[in-house]
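Undergrad: the following comprises the amino acid sequence and a computationally predicted model.
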Amino acid sequence: MQLMKALLKNTNNPKLAFHLFKRILTSSTIQHNLLRSIPIITRILLSAQLHLQLDSLRDLIISTQPHHIAHSSLISFTRTLAQYPTNLDQAFSHFKSLRTLFPSTPPPVSLYNLLLHSTLKGHRPELVKWLYTDMIAANIKPQTYTFNVLIESLCDSGALDHAREVFDRMPEKGCHPNEFTLAILVRGFCRAGLSKQALEIIDQGNAGINGNVNRVVYNTLISGFCREDLTDEAEKLVERMREEGLLPDVVTFNSRISALCKKGKVLEASRIFRDMQVDEELGLPRPSIVTFNLMLKGFCKQGMLEEARGLVDKMKKAGNFITLESYNTWLLGLLRNGKLSEARLVLNEMVQNGIEPNIYSYNIMMNGLCRKKMLSDARSLMDLMISNGVYPDTVTYSTLLHGYCSQGKVFEAKKVLREMIRNGCEPNTYTCNTLLNSLWKEGRTLEAEEMLQRMNEKSYQLDTVTCNIVVNGLCRNGQLEKAIDIVHEMWANGLTSLSKEDSFASLVNTIHNVSNSSPDVITYATVINGLCKVGKVEEAKKKFIEMMAKNLRPDSVIYDTFIWSFCKQGKISSAFRVLKDMEINGCSKTLQTYNSLILGFGNKRQIFEIYGLMDEMREKGICPDVCTYNIIISCLCDGGKANDATSLLHEMLDKGISPNITSFKILVKAFCKSSDFKVACELFEVALSICGHKEALYSLMFNELLAGGQLYDAKELFDASLDRFLPLKNFMYKDLIVKLCEERIDDANYLLHKLIDKGYGFDHSSFMPVIDGLSKRGNKQQADNLASKMMELVLEDRTADRKLRKTGGSNWQDIVHRDNGSGIALKTLKRVHKGWGQGSITSLPPQQNDFLDYYDGSTQLF
């Protein structure tokens, strides 16, 4: 007793405790208390992770005399180790030593049972078979508990037939199944989606089953049938329970409601929920808080917010809305449905009602804020968490990091990662993969290399996702050969022995801590897509064959990639061959499949075939999207059937599919090409009402009107564009000014002054034709004023742009060099320039080319 007290007194000083244990081990009284002290010193050494001392303890135990004390002590030592699944290998090592040192004295069945249970918790099914075989060899009679653990392990491993065989043969070993045995076996079959087979086990009436079909078994079966969408069978089981005198309890109904909600059948679940509340005369159990929470979760998951809100109100009135789980469920439901402001109120309500939000509550809010791109608010929430004594975990930091990465804010994301590590919160693979992927997307290749290197140095569990990010990054950057090399080496040697000269391959070479390094379907989809995009379809085919040879089944994404590539090239017959193979391999046509085929037929203007595909889509319940309609509209317009294309626009609107700017661009161009500007303008107005007053729409309509000779309408539209302060980059406004100078110089002068008044930075060569036109009309004063204004603006721009000034930049003389005028504008500029007191200018040779020809808009000249 004194030894145990001394050991417990030194729990926080494990080395001293072990030293004390060794000193008094040889005393005459130690043997009496040795068995009771072994678990204590073992736990002390385990908690301190002193593995060398544990081995020494084992050696001391083995050397203890007499042998029966050593045998019992070693059993106690092994039993203590087996209670910790993380030390399972060590426990088995010492168990094997026990069997070797004392072969004639087998361990008790209780130790076998404990080890079996530990292997089950530690997910080590391979050890279960070894233990059971050793039991038989040691002539240890298994207990019912032994078989229960064995059956559960077989079920967890998916070996259901073997589990059933063990169950059936239990009586041969003198053991009969109890209620736990049957429940374990039934649960195993139900989890595997084999509820009917589970029911057959009961119906066959195996000896030992009678009397063991309790509520737990029935509830498991009912839940399984509901998950498999066999609701009629579930209802029959409920009736069968009643017939056998087992009244369904709240767990029975909760199982049904939970399974139905998970399958998305919330309305069906709500009917059961309603019956529980109103049909007391039928003896139905009243809903519990768990029932309410299940229904709340179901409503929220399906986006049925009004029903969920009504349920929350009902729970509050009944005093059932009092648990942290209820609040978290409601928080998650609100944020999933974009109700951020309401979720904030719920979080405040929790605190007011004395329910402290936990880390899960805050993580829900953090995810909602990051999804809404409210990153500063997410940061503030983290400060609030800490002030309330709830410290961020890996999920919190990873969510915030992902939020920054999704906005391309890699610098801030890296700061979060550093903060995370500094605060003792270890990043997981998801965290690192998120940042690595973002670095690739931003084109920051060197930083991505460094990130991968650090992940390796820190021994993070790198996986196939990590490799797919690297492969995808290389494909994005046109480094397909390097990406393919990595895939080859992943198959050959995993990630541990790549020996390529390129930087990423050499980095992946050194990774020693990979959980799963084999390429998957996503790996091949990435490479195949990269090859097809650059036109290397034959190489993509080889990758497809290689994937099939590796027993990786292609999915619809890979087939769609090939179909899109062939259709883009106009190889429709090849696309249909791929389609046939796709259907043979059980992959259904997707929206992308149809869009690709429609594109292929559209390029060949095979309208009849396109409409046939549209009919097929309707039959299969696949709704076309805006891309589908845009392809068809483009095909019709190219074929001179713009009016038919317009009817598709109406069809889109009727189906609730919003046309985008591309839709209207195609149609406007088509009608302008046929000089039907009235319809084009009407479409333009419709586009504005649907897409908004976008620069792309205004510049398109303006340029088409100008090209079609609709000078007045073009001028009016440009005027309206200036009032909206739209960017001028895509407007051919210089052409407008030149044409107006030929017919309506006052309008040209008006637009030029409006550009100046609105503060636009525009090409100052636009002054030249107006100055020339005004001078020809004899409006000398106006011409001089305009020339003066032009040189002021040029001077301002040159002063503001130091880079241009250092290189000589552009000045008003450069503009004159691009003028095709009669020389009148040149004379005006010389006169004004001289009036500024800047001396004379050398005469400039007449220019033969239009000034517009010299300016392509690619460089900011002024």
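TA: Noted; the coordinates are in hand.
Undergrad: drop to CA atoms for contacts and neighbour counts, all remaining ones
TA: Will do.
Undergrad: buried sites along the helix ranked longest in the chain?
TA: Counting by DSSP state H, the longest helix found in the chain is helix 780-800. Neighbour-count burial for helix 780-800, counted by 16 or more other C-alpha atoms under 10 Å, picks out A783, D784, L786, A787, S788, M790, M791, L793, V794, L795, D797, R798.
Undergrad: could I get the residues you listed as a markdown table with distance to A159?
TA: What follows is those, written out as a markdown table (distance: C-alpha to C-alpha, whole Å):
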| residue | distance to A159 |
| --- | --- |
| A783 | 94 |
| D784 | 95 |
| L786 | 90 |
| A787 | 91 |
| S788 | 91 |
| M790 | 86 |
| M791 | 88 |
| L793 | 83 |
| V794 | 83 |
| L795 | 84 |
| D797 | 79 |
| R798 | 80 |
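Undergrad: second structure for comparison follows:
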Amino acid sequence: MGTAKLTQALLKNTKNPKLAWQLFKRIQSSPTNPSLLPSVPTIGRILLRSKMLPEIDHLHLLLLSSQPQQNSLASLISLVKLLAKSGFFDKAFSQFQSIRTKFPQYTPSICLYNALFEYCIKERRSDCVLWLYKDMVIAGVSPQTYTFNLLICGLCDLGYLEDARKLFDKMSDKGCVPNEFSFGILVRGYCRFGLANKGLELLDEMRRFGFLPNRVVYNTLISSFCKEGKTDDAEKLVERMRWDGLFPDVVTFNSRISGLCRAGNILEASRIFRDMQIDEELGLPRPNAITYNLMLEGFCKQGMLEEAKTLVDSMEKNGDWMNLESYNIWLLGLLRNGKLIEAQLVLKDMVNKGVEPNIYSYNIVMDGLCRNGMLSDARIVMGFILRSGLSPDTVTYSTLLHGYCRKGKLYEANDVLHEMMRYGCLPNTYTCNILLHSLWKEGKISEAEQLLQMMNEKGYDVDAVTCNVVIDGLCKSGKLEKAMEIANEMWTQGGAAVGNLGNSFIGLVDDVGSSKRCLPDLVTYSIIISALCKAGRIDEAKKKFKEMLGKSLQPDSVIFDTFIHIFCKEGKISSAFRVLKDMEKKGCNKSLQTYNSLILGLGSKNQIFEIYGLVDEMRERGITPNVCTYNNIIQSLCKNGKIQDTTSILDEMLQMGINPNISSFRILIEAFCKACDFGVAKELFEIALSICGHKEAFYSLMFNELLVGEQVSEAKVVFEAALDRSFHLGGFLYKDLIEKLCKDGKLEEASGILQKLIIKGYKFDPASFMPVVDGLGKRGNKHEADDLAKKMLEMASDGRVANKIYRSVRESIDRKETKYGGDDWQRIVHRDDGSGIALKALKRVQKGWGQGSLSSLQPQKTEFLDYW
């Protein structure tokens, strides 16, 4: 078979790669075989398309062993290029290394080195870049200006700006002259990392090399200065452009507006936009559709919906300006600001005006609805999509699936997954990550294992998000050591590290292709550091922090906040402020979480004055306190005995439009009750009900606090109100109320509560009857005592022993165990308190009813209880 015929035969079997491979090997093993080298690119593409990597390795070995070797060199190089181009960089690189070892006399071309450098930089493999550069020097291959530009670009992308500058300066030593692209790359690198001033310095150097900055360089610098809030510098650059004969165009102005909007300086962006609209005689470019959309997006991101709506109306009057992209920006802005109904109306308005929403439009609305838990509305939108003739895509289904998972409705999420696949829309790695996260969150570890198995079988790439979900799940499941082990192995094994979860997980993820590129990121370290801090292993968390810095991963405010929070929680305020100092040095701004942690820590050290100083600083920085901030302040005031000041804090919260939550009122009510100021506590209770609604937590809190404070009558009123609302009694000290009423001689009221519990169908502890039975017996009301003892027996025989009484730590300390504090029937039977009136009544009733021995009334052992 000739070479041409072999190539044709291989192409015919493209869909059957295994047969094509067998055919190639059979021809190759024939003693009269022709040269197979021209067919190597064809068989290589077939194998790569099917990810038959072991066969690719076999092909590489065949080429290495073929004779004469020089003839196979071109095929080996083409195979390396093909692997790199197809995304299998690791294999491409290892095969290139083997070629250099096998053929030491071979000198690769600068074009090959440039191609490999390009792929190295794309994959962020600095180790490979270094090896290639050394190999190029050893091979005596002189770099080109293009080579240096590639290396400078890679260093800039990695943030190694000083190294990029050094390499730029060495270009002349290597016989290469920087071109305008060299300068442009370095300028873009500086601007990308907020160093526009350094980029500006390069403009003068460009002139020395005989280059004039072009509009791209100017626009990059102008946008960067605007983003940094240096509008004066941006204006100077605009003037400098004019001096260089480059009149600012609409792109220049759009760069300014875009940079200002990203920096949150929307008012300055709006001024420039207005000038473009009205000052045409000054030579300013007229705004285009991009300009309008930039301004619309800027208004929406800043929550300036009235201004955005005015702009939308203006765009609609002009006709051409309000396009599909504009509507999508407006939809996204409305949903980000919680305007769900308005967004749905805009969606309908689009259709009425002849602007057909695309799937992205619908996905924006779907996401907003699902994030707000409006899943039934999201389902209605799904119907609109189908009726419009569009097909829901992976994002649509994944958004809906995420909505159900966020609500913990895994069965419904599973239905969405089946529906998705039924309509031929295959889930992607993002979809699987959503499910995986939900399964870990719900503690369904075996199901998570099955999902990982499915991901591997279906060929899904395990990305950094997948690994982080698994690591986070392990941390929350108490398997911190295993989580740390996987995070460490990601550096060498990539995504395949999640295959080491244990014997049942071994081999779930293949260590091939892109999984190798899955490296730990900032989120990975954030999860591990947070878990270590929560476990009290601060020293190990510090080591992880240093390790992260050694891996060139710069910490963000989230990681700093983790350390600040744990130090404040432990009362180590000086350590927290040292971390804060380092945080500010790294250019990380204080967040709301930072302030909340510091306020909590200062409160533990009675530093109230400093707390108010932090609150003032928050406002100056434009950070609005949230309910957690105020709760920390209230807690600090209560702890330091300044409870009278807390009411003004509560008023301030309400004036700021921040509704107190259950924790807010719990802190306040407990503090005023502890100070025996029950009048204020009851007022707060009423306010809590009006703001947060009639929550069981409020009733149980108020009832228990009144009872502990010996405010029995008021406690009884609250308890009866709770019964009227059919609240669960698990958090109520109801037996203590009955005992106290009996102790005060109010047997009728105590009996009335028991009757109400029975009528309402509550299953409560039969021990509650004991003080009433005793009291009636002491009064000589033998008949009534027997009736209650009978009901007590009926309840015990029905197994209605429920609603255990939970006490806070303070209540357990402040209160002694009550005489009738037993929580089960067994303690009733074996009790001996001296008089034994209730026990005598019980025996008398039991004898009359023929119930058998007392031991028969003890709780029966069940498999369920044994299990628990």
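TA: Noted; the coordinates are in hand. For clarity, every value in this text was computed on a predicted model and none was experimentally measured.
Undergrad: and the TM-score between these chains?
TA: Scored against TM-score structural alignment, normalised by the length of structure 1, the superposed chains reach a TM-score of 0.71; 782 aligned residues with a C-alpha RMSD of 6.0 Å.
Undergrad: following the longest helix of structure 1, which helix or strand shows up next?
TA: helix 802-806 (DSSP states H and E).
Undergrad: list of residues touching the helix or strand just after that next one?
TA: The first helix or strand that comes after helix 802-806 of structure 1 along the chain, using DSSP H and E, is helix 812-817. Applying C-alpha atoms under 8 Å, 6 or more residues apart in numbering, the contact partners of helix 812-817 of structure 1 are H764, S765, M768, M790, M791, V794, L826, L844, Q847, F851.
Undergrad: who wins for neighbours among those?
TA: Using other C-alpha atoms under 10 Å as the neighbour criterion, M768 leads those with 26 neighbours.
Undergrad: mind listing what that residue touches?
TA: M768 of structure 1 touches I815, V816, D819, G821, A825, counting by C-alpha under 8 Å, 6+ apart.
Undergrad: returning to that earlier point: closest to K15 of structure 1 out of the contacts of helix 812-817 of structure 1?
TA: Nearest to K15 of structure 1 among those, counting by C-alpha to C-alpha, is V794 at 83.7 Å.
Undergrad: isn't that closest one right up against F762?
TA: No - using C-alpha atoms under 8 Å, V794 of structure 1 makes no contact with F762, being 10.6 Å away.
Undergrad: what's the overlap in contacts for those two?
TA: By C-alpha under 8 Å, 6+ apart, no residue touches both V794 of structure 1 and F762.
Undergrad: can you tell me the closest non-neighbouring residue to E442 of structure 1?
TA: G408 (7.0 Å; C-alpha to C-alpha, 6 or more residues apart in numbering).
Undergrad: ok, now Y145 of structure 1?
TA: Y145 of structure 1 sits nearest to N113 (C-alpha to C-alpha, 6+ apart), 7.2 Å away.
Undergrad: for that neighbour, what are its contacts?
TA: With C-alpha under 8 Å, 6+ apart, N113 of structure 1 has these contacts: Y145, T146, V149.
Undergrad: and the furthest pair within the buried residues of helix 780-800 of structure 1?
TA: It's A783 and R798 that sit farthest apart of the buried residues of helix 780-800 of structure 1, by C-alpha to C-alpha, at 22.5 Å.
Undergrad: for the residue lying farthest from the centre of structure 2, give its distance to L212 of structure 2.
TA: In terms of distance from the mean C-alpha position of structure 2, G780 ranks first, at 67.4 Å (C-alpha atoms, centre = their mean). Look at G780 of structure 2 and L212 of structure 2: by C-alpha to C-alpha, to the nearest Å, they are 111 Å apart.
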